[in-house]
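[1] Sequence and predicted structure are below.
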Amino acid sequence: MKGRLLVSLILFSCSLMAQSRVYLADVEVNGLKHTRFHVVMNELDFAIGDSLDLIGLAAVLERNEQRLLSTGLFNLADFNIKHWDADKGEIGLSLEVKEAWYIYPAPIFELADRSFNVWWKEMNCDLDRVNYGIRVDHLNLTGRKDKFKIKFQQGYTRKYELEYLFPYLKGTWGLGVVASFAENKELGYLTSDNKVLFKKRPDEATVLRRFRTGLTATKRNSAYAFHTLRAEYNYNSVNDIVVKDWNPNYFPEGKDYIQFLRLMYVFKYNRTLFPAYPEGGYAYAVEVIKDGVGFGNFSNFSTAAEMEWYAMPAKRFIVGAKVKAKWNWTRNQIPYSNYQALGYGADVIRGYELYVIDGTDFAWLKTSARFALFDNNISLGKLMPVHAFNVLPVKFFLKFTAETGYANDKWYTANNPLNNQWLLGYGPGLDLLLYNNFLLSAEYNFNHLGEGALYYKSKFNF
């Protein structure tokens, strides 16, 4: 927020004196070239016609600037008071934005393993475990914050994928579609010593094929509340050698395929400041998944809940905590292909990046303390030919994290010593956030086994 806004607020406060609230008469948005006006307004937690608290107005506008930046639609966002009428007690706001680059056509060169650290330390940087191809991501296809993704991939995993999400189909309702096909010549068929074991056929024929397609309906009740309902059909198959010789429990009942219809409901409420890399506020989410609706050979029912909280007790210093729990209501033995708990996606405990802990249920707690070493916008000028990237927002943090987690396993504990015990990981690290959406991390993490190692991570908020 520029200094002129603070000056305007001071003058405005003086002119109104006894008034504590003001009426928002209008909002003017400048700098929109592709994004629709209503998309911007939907991202704000106030609307034209609202009564706003004058004393807290500066904080409200700054919070909404951060919300706009974290959408990935804009590189710059700056509110100011356009006009005010002291007699009527009303104001008008102006918003200056600079749209981000929305189209990301890019060659694919990515690792097939769960993380760079697994590929580097466990797979000895094996280039055969690399995916290559081309993908195109458009974050704002028609200017309505609609996301389109298409992928053509070869290498370790041959994959073709198409996805489109239109968040404002009618009012606050949105609709999405997805279709994906993938196949592999190598399969992670079993977990032993909390490491995934991989195997190929001698003739290197395809051993795994996966297909999924689905529809997603979304509803946004406010700037903070999101509902998602998804119906998705899954059909995966393996070569018969997998269930005959490698792992008879890979799919249900020793079959060489798994087929089911999944219904999933997710509710998210997010009041964090700058959600892409939270600096304050809180959020929570609830997830309900039913696999095997109407037909198929797999049935399961699970629920999960997640909460997070952040605060800034001192300038540049941010503390946070995040907790998640998942419970599987189906207590029968689950096939190995669907028996994942800790070690995948966001459910990784620091210090255990090289391990997986399978189970029916799990819980974890993650805490962090971060200090901003650098936070500024860098003008690249003629060094950057793409206008949308001329200004580079950079944030650089020193951090310390401490995390704990537990996975409940009834079936495979004998060969996996980390199952059914509390894990503890901690360590220092550095975070570099570029363009408000690209996060690069370097961490030195320890675990309760006495192991310590350097880990590199990246995250793109598409």
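    Sure thing, it's come through. Numbers count the residues shown, from 1 in each chain.

[2] going forward, measure contacts and count neighbours with C-alpha atoms only.
    Will do.

[3] mind listing the helices for the stretch 251-400 of the chain?
    Using DSSP state H, counting those that start in this stretch, the stretch 251-400 of the chain contains no helices.

[4] residue ranges for the strands of it, please.
    257-270, 281-296, 300-314, 317-328, 361-379, 391-408 (DSSP state E, counting those that start in this stretch).

[5] what angle separates the fifth one from strand 317-328?
    Between the axis of strand 361-379 and that of strand 317-328 there is an angle of 150 degrees, by axes from the mean of the first three to the mean of the last three Cα atoms, to 10 degrees.

[6] ok, residues contacting strand 361-379?
    316-328, 341-342, 347, 349, 390-409 (Cα atoms under 8 Å, 6 or more residues apart in numbering).

[7] now swap in the shortest one and tell me
    Contacts to strand 317-328, defined as Cα under 8 Å, 6+ apart, come from residues 279-280, 300-313, 360-372.

[8] and if you look at the second one?
    By Cα under 8 Å, 6+ apart, the surrounding residues in contact with strand 281-296 are 258-273, 298-311.

[9] gap between it and the chain center?
    Strand 281-296 has its average C-alpha position 16 Å from the chain's average C-alpha position, going by Cα atoms, centre = their mean, to the nearest Å.

[10] Kindly report the same for the first one.
    On the basis of Cα atoms, centre = their mean, strand 257-270 is displaced by 16 Å from the centre of the chain it belongs to.

[11] relative to strand 300-314, how tilted is that strand?
    30 degrees.

[12] and strand 257-270, what does it pack onto?
    Packing contacts for strand 257-270, counted by 3 or more Cα pairs under 8 Å, 6 or more residues apart in numbering; DSSP states H and E, involve strand 225-238, strand 281-296.

[13] Any chance of JSON lines for these, columns distance to Pro252 and mean neighbour count?
    JSON lines is the format used below for these (distance: least, Cα to Cα, whole Å; neighbours: other Cα atoms under 10 Å):
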{"stretch": "strand 225-238", "distance to Pro252": "11", "mean neighbour count": "18"}
{"stretch": "strand 281-296", "distance to Pro252": "10", "mean neighbour count": "17"}
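
[14] if I pick Ala86, what's in contact with it?
    Phe12, Ser15, Leu16.

[15] And for the last one, the neighbour number?
    Read it as Leu16. By other Cα atoms under 10 Å, the residues close to Leu16 number 18.

[16] Look up how far Ala346 lies from the residue lying closest to Asn461 once chain neighbours are set aside.
    In this structure, Asn461 finds its nearest non-sequential neighbour in Asn437, 5.0 Å apart by Cα to Cα, 6 or more residues apart in numbering. From Asn437 across to Ala346, the span is 17 Å (Cα to Cα, to the nearest Å).

[17] want to compare, so here's the second one:
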Amino acid sequence: MTTPRRSLGAVLLLAGGLNLPALAQAPDSVYRIGTVEITGNRRTQPFIITRELDLQAGDTLHSRNLAARLERNRQRVFNTTLFVTVKLTPVRTAGQVNILIEVKENWYIWAGPVFKLADRNFNEWWNERDGDLRRTTYGGFLYHANFRGRKEKLRVGIQTGFSDRFQVSYEVPYIDQQRQTGINVLARYLVYKDLAFNTATDKLLYTGTQEIALKREWQGLVQVRRRRGFYDVHRLELGYTHGRIADTLVQLNAEYYQGGTRLQRYVELAYQFSHDTRDNVNYPWQGLVLTGGVRQRGVLPTDDVRILELRAGGGYYCPLAPRWSLGLVSSLRVSMARQQSFNQLRGLGYEEEFLRGFDLYVINGTAFGLAKSTLRFQLWKGIVPLRFIPVKQFNTLPLSIYPTVFADAGYVRNPYSGREIGSSLANQALASAGVGLDVVTLLNTTVRLNLSRNSAGENNFFVNLQKEFVLN
């Protein structure tokens, strides 16, 4: 539909930019929304976009808060991760305002080779494993991030090399007319030819063999997701894990599976709540995220595991000046059981839950607390045109550069430290501080270069790609 348009002051919102000169001259004006028009969504169904909006035809807009409201809606649409850019423009015509939403869609279908490091992060692989290319997995994958234009996600992957993996999952964000309830189904089969069987001096010990299958594991998961409003999400999941290990692994560590057994089977039930108002889920500048949950591993009387796990976490991001922002992140986990096998022990050093400056260490335990603080300066942010690339999803390169100053602190409680060899970091206060450089670019990838000093007296330079806070 084409409508005659007269600008309300060259209103433009693009990646956080805002210009409202005309409206500033009329702070008390009230406008009625005539239409909400969406352009650029060649594949995405309109309801996926309108689900994120708190404005519709017939609503009224006050000029005094128009900028903030449009930017809030732009951020919600952008956080679907379906679009490269999102613009919201109010256009006055015949005594009312039409809202024009212009989106530039991402590339949704990915298929190709897989090449990944088997170690926890690049630093461990480079410093502790001498960059050994045998410690990699390779294969192929198919991923559709917007199947049927409904934000449904289809993933199929096959990998071999250091370990074998086959995985398929399908996620439907909304299965009801109210667009509040979604479902995710996953099945995974894993074969490990080499894996960590214990720790020494808070570093993982590997078997060093790739000739036989040391561990086979089947996993299945069904998750129901309930999203109320815009910011609150409830997740309820039911999973099953069936693992079997070889005698070689039992001989190396009789507590890998508790009591020297070769079999571990259990059903798990989990609930998680999250409240997320971050302006950008991949690299937030302002907003709040809170999460909490409970997980019971071992539901049936015949299950081989019986662990109750409680989790809580949060992140607060506060702009201090036009180009400065402070980020505070915390995480807490407590697992309760009479005894825990080695494969169930998790502390700091895995995925996003690690202390900067301790990247080479895993500090296992039954409970941990973590706090991170980061002061960031926006040195440069913009979009670099790549006109020589004909595919529109790739002919613009978002690029942002942020120098940082950070300080982290944490503690891990490990009542089983006697099982390990020379553990020195558990059961004591840990801290680190340093400076870094964050580079945010295509597909919301963030490369972090950190120079740090930790409470163990070590000076380090590390590179990592982990996100600051992830909702599990």
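    Good, I have the coordinates. Because the structure is a prediction, the values reported are computed rather than measured.

[18] what TM-score do we get after superposing?
    Aligned and superposed, the two chains score 0.92 in TM-score terms (TM-score structural alignment, normalised by the length of the first structure); 452 aligned residues with a Cα RMSD of 2.2 Å.

[19] Distance-wise, check the residue nearest to Asn461 of the first structure relative to Glu163 of the first structure.
    20 Å.

[20] follow-up on the earlier one: from the contacts of Ala86 of the first structure, which land in helices?
    Under the assignment DSSP state H, the contacts of Ala86 of the first structure contribute Phe12, Ser15, Leu16 to helices.

[21] coming back round to it: Asn437 and Glu163 of the first structure: who's more crowded?
    Neighbours per residue (other Cα under 10 Å) separate Asn437 of the first structure from Glu163, with Asn437 holding more: 20 against 17.

[22] what does the more buried one align to in the second structure?
    Structural alignment (TM-score structural alignment) places Asn437 of the first structure against Asn444 in the second structure.

[23] Residue range in the first structure corresponding to the helix ranked longest in the second structure, please.
    Assignment by DSSP H gives helix 66-78 as the longest helix of the second structure. Residues 57-69 of the first structure are matched to helix 66-78 of the second structure when aligned by TM-score structural alignment.

[24] In the matching stretch, which residues are buried?
    Neighbour counts over stretch 57-69 of the first structure (16 or more other Cα atoms under 10 Å) mark Ala58, Val60, Leu61, Glu62, Arg63, Asn64, Glu65, Gln66, Arg67, Leu68, Leu69 as buried.

[25] what does stretch 434-448 of the second structure give?
    So stretch 434-448 of the second structure, judged by 16+ other Cα under 10 Å, has buried residues Gly434, Val435, Gly436, Leu437, Asp438, Val439, Val440, Thr441, Asn444, Thr446, Val447, Arg448.

[26] hang on, the fifth one in a strand?
    Yes: for Asp438 of the second structure, which was evaluated using DSSP: H, G, I helix; E, B strand; the rest coil, the result is membership in a strand.

[27] Quick check: closest non-adjacent residue to it.
    That would be Arg448: by Cα to Cα, 6+ apart, it lies 4.6 Å from Asp438 of the second structure.

[28] ok, back up a step: how about the helices and strands packed on strand 257-270 of the first structure, which one is nearest Leu139 of the first structure?
    Closest approach to Leu139 of the first structure among those (Cα to Cα): strand 225-238, 18.4 Å.

[29] After superposing, tell me the mean distance of the closest one to the second structure.
    Superposed on the second structure, strand 225-238 of the first structure shows a mean distance to its aligned partners of 1.0 Å (mean Cα distance after the TM-score superposition for the first structure).

[30] Just want the angle from that strand to strand 257-270.
    Using the same axes, to 10 degrees: strand 225-238 of the first structure against strand 257-270 is 160 degrees.

[31] Now do strand 225-238 of the first structure and strand 281-296, the angle between them.
    40 degrees.

[32] give me the stretch of the second structure that strand 225-238 of the first structure matches.
    So strand 225-238 of the first structure sits over residues 232-245 in the second structure, by TM-score structural alignment.

[33] Pull the distance from the matching stretch to the chain's centre.
    For stretch 232-245 of the second structure, the distance to the chain centre is 18 Å (Cα atoms, centre = their mean).

[34] can you map out the helices along the stretch 101-250 of the second structure?
    Using DSSP H, counting those that start in this stretch, helices in the stretch 101-250 of the second structure cover 122-123, 247-252.

[35] Would you check the span in the first structure matched by the first one?
    So that's helix 122-123 of the second structure. The aligned range for helix 122-123 of the second structure in the first structure is 116-117, by TM-score structural alignment.

[36] and the matching stretch, how far from the second structure on average?
    Mean deviation for stretch 116-117 of the first structure: 0.5 Å (mean Cα distance after the TM-score superposition for the first structure).

[37] who's sitting farthest from the centroid in the second structure?
    When distances are taken from the C-alpha mean of the second structure, Ala94 lies farthest, 44.9 Å away, according to Cα atoms, centre = their mean.

[38] From Thr404 of the second structure, how far out is Ala24 of the second structure?
    34 Å.

[39] between those two, who's got more neighbours?
    Each of Ala24 of the second structure and Thr404 has its neighbours counted (other Cα under 10 Å); Thr404 has more, 21 against 13.

[40] Residue in the first structure paired with the more buried one?
    For Thr404 of the second structure, the residue aligned by TM-score structural alignment is Lys399.

[41] How about that match: what's its closest non-neighbour residue?
    Arg370 (4.2 Å).

[42] Let me know how buried that neighbour is, in neighbour terms.
    22.

[43] Next: Ala363 of the first structure.
    21.

[44] Now check Pro313 of the first structure against the second structure: what is it aligned to?
    Match for Pro313 of the first structure (TM-score structural alignment): Leu320.

[45] excluding its backbone neighbours, what's nearest that match?
    Using Cα to Cα, 6+ apart, the closest residue to Leu320 of the second structure is Leu326 (6.9 Å).

[46] Present the buried residues of stretch 57-69 of the first structure as JSON lines; the columns should include distance to Gln153 of the first structure.
    What follows is the buried residues of stretch 57-69 of the first structure, written out as JSON lines (distance: Cα to Cα, whole Å):
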{"residue": "Ala58", "distance to Gln153 of the first structure": "47"}
{"residue": "Val60", "distance to Gln153 of the first structure": "44"}
{"residue": "Leu61", "distance to Gln153 of the first structure": "43"}
{"residue": "Glu62", "distance to Gln153 of the first structure": "41"}
{"residue": "Arg63", "distance to Gln153 of the first structure": "39"}
{"residue": "Asn64", "distance to Gln153 of the first structure": "38"}
{"residue": "Glu65", "distance to Gln153 of the first structure": "37"}
{"residue": "Gln66", "distance to Gln153 of the first structure": "35"}
{"residue": "Arg67", "distance to Gln153 of the first structure": "33"}
{"residue": "Leu68", "distance to Gln153 of the first structure": "32"}
{"residue": "Leu69", "distance to Gln153 of the first structure": "31"}
